[in-house]
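Colleague: Please work out how this folds:
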Amino acid sequence: MKIATFNINGIKARLPRLKEWLAETRPAVACLQEIKSVDENFPASELEELGYHVLVHGQKAFNGVAILTDGEAGYEPPKEVQRGLGIDGPKDGEGEQARYLEVDVAKSDGAATRIVCIYLPNGNPHPGPKFDYKLAWMDRLRARMGAIWAAEVPAAVLGDFNVIPEDDDTFSVKAMVSDALMQPESRAAYARLLADGWTDALRTLNPRGGVWTYWDYQAGAWQRDHGFRIDHVLLSPELADRLLAVGVDREHRGREKASDHAPVWATLKD
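Modeller: The predicted structure is shown next:
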């Protein structure tokens, strides 16, 4: 079972790249972030033509997440468990942002796997209300992950966490030192998730770091390989024991009109 996460940075702008990636790599489950589309405008029919079932939690112009399951491989449509964490955005009266979608995924003849797709708040500028919101959101995420843990279901939490966990997860500590992605509070909140017993799949099989998932569009970051790791796959013990391989589809970042993120995937033993 191959599960993957991909911040596509706008479904309208990146649809050709998304379809290429799905056709070439064929994940069983694909978690998308930053779709920047309301549900009714999401191009579900084009992805269904590729054989994927689609569930969307969208928002106009900003944020938004979606989960795809490979119907051609025998997977049922994702069964929604929860959307949202019940926490409002940083502005008064803004309401909740579309950043969290939790589903059960299964084949018709198999047990379900809990899949959580997240787009964690960026938190910049730091300090300020957006950073406070980031930390509050991470606290709420931890509580929900604790509830999933207590249910003892095989589970994976995938997405753009907007956290650089360690110094060797960035091309330059100096360049990122003042960014919300690398603040001690952000790192500590992420570390608490791991301390609760979740496994960082990419770090586990790449313990020396140096693996990037994001390269900014500015200052030739891609060409100079000035990247960092903020897209993560966290596994419950039931799935961590089944981890076979993990990687980054780095080549897709170099294509024309690509997202500034590369897809991250993990292969699990059935």
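Colleague: only C-alpha atoms for contact and neighbour calcs from this point on.
Modeller: Fine.
Colleague: residue contacts, the spatially closest residue to residue 87 that is not a sequence neighbour?
Modeller: Closest residue to residue 87 in three dimensions, ignoring its sequence neighbours and counting by Cα to Cα, 6 or more residues apart in numbering: residue 96, at 5.8 Å. Neighbouring residues of residue 96 by Cα atoms under 8 Å, 6 or more residues apart in numbering: 84, 86, 87, 88, 89.
Colleague: Rebuild these as JSON lines, extending it with neighbour count and secondary structure.
Modeller: Formatted as JSON lines, the contacts of residue 96 follow (neighbours: other Cα atoms under 10 Å; DSSP: H, G, I helix; E, B strand; the rest coil):
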{"residue": "84", "neighbour count": "16", "secondary structure": "coil"}
{"residue": "86", "neighbour count": "12", "secondary structure": "coil"}
{"residue": "87", "neighbour count": "13", "secondary structure": "coil"}
{"residue": "88", "neighbour count": "16", "secondary structure": "strand"}
{"residue": "89", "neighbour count": "18", "secondary structure": "coil"}
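Colleague: Would you do the same for the sequence below? I want to compare the two.
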Amino acid sequence: MKIATWNVNSVRTRLAHVTAWLTASSADVLCLQETKVTDDLFPQAAFAEVGYRSYVYGQKSYNGVALLSRLPLDAVQMGFGAVLPESLVGDLDEQKRVITGVIAGIQVVNLYVPNGSSLDSDKYIYKLRWLKVLREYLQVLLAKSPSLLVCGDFNVALEDIDIHNPKGREKQVMATDAEREALSSVLELGLCDGFRKFTTEGGYFSWWDYRSGAFRRDAGWRIDHHYLTPDLYDRAISCVIDKEPRKLEQPSDHAPVIVEF
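Modeller: Sure, this is the predicted structure:
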């Protein structure tokens, strides 16, 4: 089984890229982030034509997540509020960033973690609060499901080797100590990095800024992840980053990351 994650930075803009990639990759499930479209306008028909069902949780112009699956998914839920009380979730589900479903006994959690913008921004405080609630959310899911795959655009480079140039990273959003500590707290629930099972060295990235020829220079960050419970970690036989779609005309600034069991 292949499960992939990809921040497509507008599913309608990148529709031809995504459908072609699905056809070539034969992924069983593709988790999309930053779909940037309301549910009624999501291009479900185009994905149905290449053999995929769509499960969507979107909003206009910003954010948005979706699950594309060859087989029907069970127990599909959207948002933190599906399992957590309103008193804990607050306003966090106003931005559409969380969707989950079950396939072949695996609960797939697809996330689009807030970027945080800058250290002096309210969005940075929002990101840290979001990650704290994510921990509570996953703790509830783990109590019910022993096989959990948590993937998506985490907007956090957890280690210095995940950044092409980590100098000064402690003052740069996506790599501050507070963000790393918040994500590490989530992983302490018992989740392991699928990519690092197979690749321990640096120089592998999943996101390259559109500016300054970052992709041409391979000046990237690894911020798109698959985190697995121990049973899935043991079952994983590969986890790779596919850079080919980033080479296309008008690409997403992210590349797909695929884990196979």
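Colleague: picking up where we left off before, which residue in the second structure lines up with the residue nearest to residue 87 of the first structure?
Modeller: Residue pairing (TM-score structural alignment): residue 96 of the first structure is matched to residue 94 of the second structure.
Colleague: residue boundaries of the strands in the first structure?
Modeller: Counting by DSSP state E, the first structure has strands at residues 2-7, 29-33, 52-57, 65-70, 79-83, 100-105, 113-119, 155-160, 199-200, 214-215, 227-228, 231-235, 243-248, 264-268.
Colleague: can you tell which of the ones you listed is closest to residue 172 of the first structure?
Modeller: Nearest to residue 172 of the first structure, of all those, is strand 227-228, at 8.5 Å by Cα to Cα.
Colleague: equivalent range in the second structure for the closest one?
Modeller: With TM-score structural alignment applied, strand 227-228 of the first structure matches the range 220-221 in the second structure.
Colleague: Could you check how many residues crowd around the alignment partner in the second structure of residue 174 of the first structure?
Modeller: If you follow residue 174 of the first structure across to the second structure using TM-score structural alignment, you land on residue 167. By other Cα atoms under 10 Å, 10 other residues sit near residue 167 of the second structure.
Colleague: What lines up with residue 113 of the second structure in the first structure?
Modeller: For residue 113 of the second structure, the residue aligned by TM-score structural alignment is residue 120.
Colleague: who are the neighbours in contact with its match?
Modeller: Residue 120 of the first structure makes contacts with 99, 134, 137, 138, 159, 160, 161, 162, as judged by Cα under 8 Å, 6+ apart.
Colleague: Please report the distance of it from residue 65 of the first structure.
Modeller: In this view, residue 120 of the first structure and residue 65 of the first structure are 11 Å apart by Cα to Cα, to the nearest Å.
Colleague: anything in contact with each of those two?
Modeller: With Cα under 8 Å, 6+ apart as the test, residue 120 of the first structure and residue 65 both reach residue 99.
Colleague: Find the nearest non-adjacent residue to the residue nearest the centre of the first structure, please.
Modeller: Against the mean C-alpha coordinate of the first structure, by Cα atoms, centre = their mean, the closest residue is residue 159 at 0.8 Å. The shortest distance from residue 159 of the first structure to any non-neighbouring residue, by Cα to Cα, 6+ apart, is to residue 118 (4.9 Å).
Colleague: Nearest spatial neighbour of residue 56 of the second structure, chain-adjacent residues omitted?
Modeller: Using Cα to Cα, 6+ apart and skipping residues adjacent in sequence, the residue nearest residue 56 of the second structure is residue 66, 4.3 Å away.
Colleague: what's around the one you found, how many residues?
Modeller: Using other Cα under 10 Å, residue 66 of the second structure has 27 other residues around it.
Colleague: so who does residue 262 of the first structure touch?
Modeller: Counted by Cα under 8 Å, 6+ apart, residue 262 of the first structure has contacts 6, 7, 213, 214, 248, 249, 250, 251, 252, 253.
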